[in-house]
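Chemist: sequence first, then the predicted structure, then my questions.
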Amino acid sequence: MRNCFVVGLVTLGLLFGLERAEADLYSWKDEDGRLHVTDNPSTIPQKYRRQTDGFKTFESRPAPSYPEKENDIPSASAMEIDLIPLPGGHFIATVELNRRVSAKLMLDTGASMITLSKRVADQLSLGLYSAPRISFSTAGGEVAMPLVALDRVQIGGAQAFNVEAAVNPNEMGEVDGLLGMSFLSHFKMELDQVNAKLILKPLAEKGETSYEGKPGSWWSRQFGHLAGRVQGAKARATGLRAQGGVEAANALRLEKHYQMLYQKLKERAFRVGLPERYRR
C-alpha cells in the first residue's frame, strides 16, 4: 500500500478514448537473495527460469512517448540510477525536467505516464490554462488533469524528449509526482531493490541498427500511434464543433496537442537520419 500522500494515484488509466497498453514485467531472485525486475525475459539467466516462487509476471500500462530534441544515447550503454528507498518497497528518483527543475518522483510502473504536482508544473511554466484536460481513473475516482508534453526528462545519464505528462490538481504531499511509463518505456528496465538502483538500457539490441538507441520498428510504431491519435481527436473535435461549449473547446485543444507531437516526431526523425520506410 502506498503512503497516504499518493493514495489515489496507484494506477493511472486514460478514459478519453485512449486504449490501455500492457506489458509484462518479470522478477526473480539470485543466489544472494537479490530481487531483479526486468521487462525483457530474454535477459533472465536460464537457471532462474525454473523458479516457482521467485519468477513471476505482473501487469503495467506503458504509454508511448515522443522524442523531440537532439541528444543520442549510445546503443550499448546501460545506466544505473541511484534511488531513494521508502517504506513499503517504494523508491524515489531525482529527475531533471526541461533542463531547469529538479523533482523527486516516485517510481511507478503502473502509472501510464509521468504525473506532476501543480507546484512543479508552475515552476516549469507549462501553460496549463491552454492544455487539454483528460479524465484519469485513480484509486480515489476520476480526476480531470491537464495533459502536457515535457521537452526533456533526464535521470542520470538516461534521457528522453517530448515526454507526455499529466498534472495532478490535488495535493501530492511530500513527493513531486510519479515517474510513469511515458518515460520508462523509452528503455529496457531493471530494478535492483536490494541496492536501490534503477538500471536502464537502450531498446535496441546489441549490434542492431538504431536511431537514438531505438530500433526502426519503435519509430514506426510511434508514427502509427500518433497518426491514429490525430485522426481520433480530429473526428471528436469535428463531431462536437456544432454544439460548442467547454467539451468542444477541449476536444480541439487535444487535436492540436497530438498534431504538435506528430510534427515534433517528424522533426526528430529527420535529425537522427531515420529512413523514410520507418516514417509511416
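Modeler: That came through, no problem. Residues are numbered from 1 along each chain as shown.

Chemist: from now on I want contacts and neighbour counts done on CA atoms only, so please keep to that.
Modeler: OK.

Chemist: got the residue ranges for the helices in this structure?
Modeler: All helices of the chain, identified by DSSP state H, fall at 118-124, 181-184, 216-241, 245-271.

Chemist: need those helices in TSV (columns: mean neighbour count and distance to A23).
Modeler: Converted to TSV, the helices of the chain look like this (neighbours: other Cα atoms under 10 Å; distance: least, Cα to Cα, whole Å):
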stretch	mean neighbour count	distance to A23
helix 118-124	16	29
helix 181-184	26	10
helix 216-241	17	15
helix 245-271	18	23
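
Chemist: redo those as a markdown table? Include distance to M106.
Modeler: Below are those laid out as a markdown table (distance: least, Cα to Cα, whole Å):
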| stretch | distance to M106 |
| --- | --- |
| helix 118-124 | 14 |
| helix 181-184 | 12 |
| helix 216-241 | 26 |
| helix 245-271 | 26 |
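
Chemist: which stretch among those comes nearest I84?
Modeler: helix 181-184 (17.2 Å; Cα to Cα).

Chemist: what's that closest one packed up against?
Modeler: On a contact count with 3 or more Cα pairs under 8 Å, 6 or more residues apart in numbering; DSSP states H and E, helix 181-184 meets strand 114-117, strand 158-168.

Chemist: mind doing that once more with 10 Å?
Modeler: strand 114-117, strand 141-155, strand 158-168 (3 or more Cα pairs under 10 Å, 6 or more residues apart in numbering; DSSP states H and E).

Chemist: hold the first one in mind and look at this next one:
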Amino acid sequence: MAHTATEWVENDKVKVLPLVPQPAAEKACALRVQRLTAGYGDSPILKDIDLEVPEGEITILVGPNGCGKSTLLKTMARIITPSHGTVMLNGQNVHQMPTRHVAQQMALLAQGPIAPEGLKVRELVAQGRFPHQSLLKQWTKEDREAVDWAMEVTNIAQFAERPIDALSGGQRQRCWIAMALAQETDLVLLDEPTTFLDLKVQVDVMNLLTQTANEAGKTLVIVLHELNIAAAYADNLVMMRGGEIVAQGAVNSIFTRENLRAVFGLDARVIFDAEAGRPICMPNLNG
C-alpha cells in the first residue's frame, strides 16, 4: 500500500498526495581511504583499498594473520607511506599534513607498546599532550585537566604515581588507552588493544573504549582478532583477506557464515543473540 499525505486546499477540501520517500541521512565520514596500495619496500600488502570510517562510530577490522589489518591502520595513521592512493582526514591528505597537525586530530595506540623502565603512570599519560605543546606553549592547566580526565575515565587515577611495570597487563593497557585519550582527538586508532589479555579483561577494555567513545563522541578504529568480541562491539565491521577488503558494513549484515568461510576458511554457525541484538560465531565441531 502506498504511503500518502494530506494537504488542505480551498473550501476545506482535502487532497491526497503521494508521500515522497526521504533518503536516509548520509553518515559523516571521519576518515576516507581511496584506492590505497601500501606495504613494506617493494612488496605491497594492501591492494587498491577503499574504506570510509563513519564519524562517531566504532569500526573494527578483522581478518586472518598477515591480511593487512595493522598495515592499513599504520597507513591511515601516517606511519607507512602508500605507493598509491590517499588517506583523507577532514578533507586533507594525511601524508601531506604536518605531523603535529595530524596528531592533534588523530591518536594511535600501536600494538604491544613498551614503556621505559621506571616510568610512572602519570608521566606516560602526559605524553599524550605532546602534540598540543611547543617551545612557546609548555605545560598548561588544560594539559593537566586532560591527563586527570583520561586517568579518571580509565580508572587508573589511583596508580598515578606507580611505575608502569609494577601493574598487571590489563592495568597497563588502561594506561596506554589513557595516554591516547589525553591526546584529545576525535579519532582514535587502536591496534589489537586486547591482545594477551584474558577474556574478562578483554571485555573490560572494550567496555571502557565503547563507553568513552559514546560519551565523548569519539570515532574508534580497532584491529581485533577475537571474532565474537568484534561482533559484540562493532558498529561498522570490516573483513579483510590477502590485503583486500572482502566485506564491510553493519555487523548484523556482514557477520555471516558465508563471510566467515570466505575470509577465515572457518566452517561455523552464526546464531543471533536476541537479548544483545548481535550475532555470535559457533564453530562447527564436526567439521
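Modeler: Ah, there it is. Predicted model only: the values in this text are computed from it and were never measured.

Chemist: report the TM-score for the pair.
Modeler: TM-score for the superposed chains, counting by TM-score structural alignment, normalised by the length of the first structure: 0.25, backed by 126 aligned residues with a Cα RMSD of 6.6 Å.

Chemist: so which of the helices of the first structure is nearest G141 of the first structure?
Modeler: Among the helices of the first structure, helix 118-124 sits nearest to G141 of the first structure (Cα to Cα), with 18.6 Å.

Chemist: related to what we said a few turns ago, would you turn the helices and strands packed on helix 181-184 of the first structure into a markdown table with mean neighbour count and distance to S182 of the first structure?
Modeler: Output for these, formatted as a markdown table (neighbours: other Cα under 10 Å; distance: least, Cα to Cα, whole Å):
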| stretch | mean neighbour count | distance to S182 of the first structure |
| --- | --- | --- |
| strand 114-117 | 25 | 6 |
| strand 141-155 | 18 | 10 |
| strand 158-168 | 24 | 6 |
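
Chemist: in JSON lines: the ones you listed, plus distance to M79 of the first structure.
Modeler: Formatted as JSON lines, these follow (distance: least, Cα to Cα, whole Å):
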{"stretch": "strand 114-117", "distance to M79 of the first structure": "20"}
{"stretch": "strand 141-155", "distance to M79 of the first structure": "9"}
{"stretch": "strand 158-168", "distance to M79 of the first structure": "7"}
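
Chemist: between those, which one is nearest to L198 of the first structure?
Modeler: Nearest of these (Cα to Cα): strand 141-155, 9.8 Å.

Chemist: quick check: angle from that closest one to strand 158-168?
Modeler: Using axes from the mean of the first three to the mean of the last three Cα atoms, to 10 degrees, the inter-axis angle of strand 141-155 of the first structure relative to strand 158-168 is 160 degrees.

Chemist: about what we covered before: so which of the helices of the first structure comes closest to S137 of the first structure?
Modeler: Here helix 181-184 is closest among the helices of the first structure (Cα to Cα), at 15.8 Å.

Chemist: name the element N252 of the second structure belongs to?
Modeler: helix 251-254 (DSSP states H and E).

Chemist: which stretch among the helices of the first structure comes nearest A144 of the first structure?
Modeler: Short answer: helix 245-271, nearest of those by Cα to Cα, at 11.6 Å.

Chemist: against which helices or strands is that closest one packed?
Modeler: strand 133-138, strand 141-155, strand 158-168, helix 216-241.

Chemist: by how many degrees do it and strand 158-168 diverge?
Modeler: 180 degrees.

Chemist: in the second structure, which spans are strands?
Modeler: 4-8, 14-18, 29-40, 43-54, 58-62, 84-89, 92-93, 106-109, 187-191, 219-223, 236-241, 244-250, 268-273, 278-283 (DSSP state E).

Chemist: and the ones you listed: which comes nearest L199 of the second structure?
Modeler: strand 278-283 (15.5 Å).

Chemist: show me which residues of that closest one are buried.
Modeler: R278, P279, I280, C281 (16 or more other Cα atoms under 10 Å).

Chemist: in TSV, list those residues along with distance to V251 of the second structure.
Modeler: What follows is those, written out as TSV (distance: Cα to Cα, whole Å):
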residue	distance to V251 of the second structure
R278	8
P279	8
I280	11
C281	12
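
Chemist: what's the most distant pair in these?
Modeler: R278 and C281 (10.2 Å).

Chemist: need the overlap of contacts for the two.
Modeler: N228, A231, F255, I271, F272 (Cα atoms under 10 Å, 6 or more residues apart in numbering).

Chemist: specify the angle between the longest helix seen in the second structure and strand 187-191 in degrees.
Modeler: Using DSSP H, we find that the single longest helix of the second structure is helix 199-216. Per the same axes, to 10 degrees, the angle that helix 199-216 of the second structure makes with strand 187-191 is 170 degrees.

Chemist: any idea of the angle helix 199-216 of the second structure forms with strand 58-62?
Modeler: Using the same axes, to 10 degrees: helix 199-216 of the second structure against strand 58-62 is 140 degrees.

Chemist: now do helix 199-216 of the second structure against strand 219-223, angle only.
Modeler: Using the same axes, to 10 degrees: helix 199-216 of the second structure against strand 219-223 is 160 degrees.

Chemist: tell me what helix 199-216 of the second structure is packed against?
Modeler: Partner elements for helix 199-216 of the second structure (3+ Cα pairs under 10 Å, 6+ apart): strand 58-62, helix 141-153, helix 169-182, strand 187-191, strand 219-223, helix 227-233.

Chemist: report the buried residues of that helix.
Modeler: Those buried within helix 199-216 of the second structure under the rule 16+ other Cα under 10 Å are V201, Q202, V203, V205, M206, L208, L209, T210, T212, A213.
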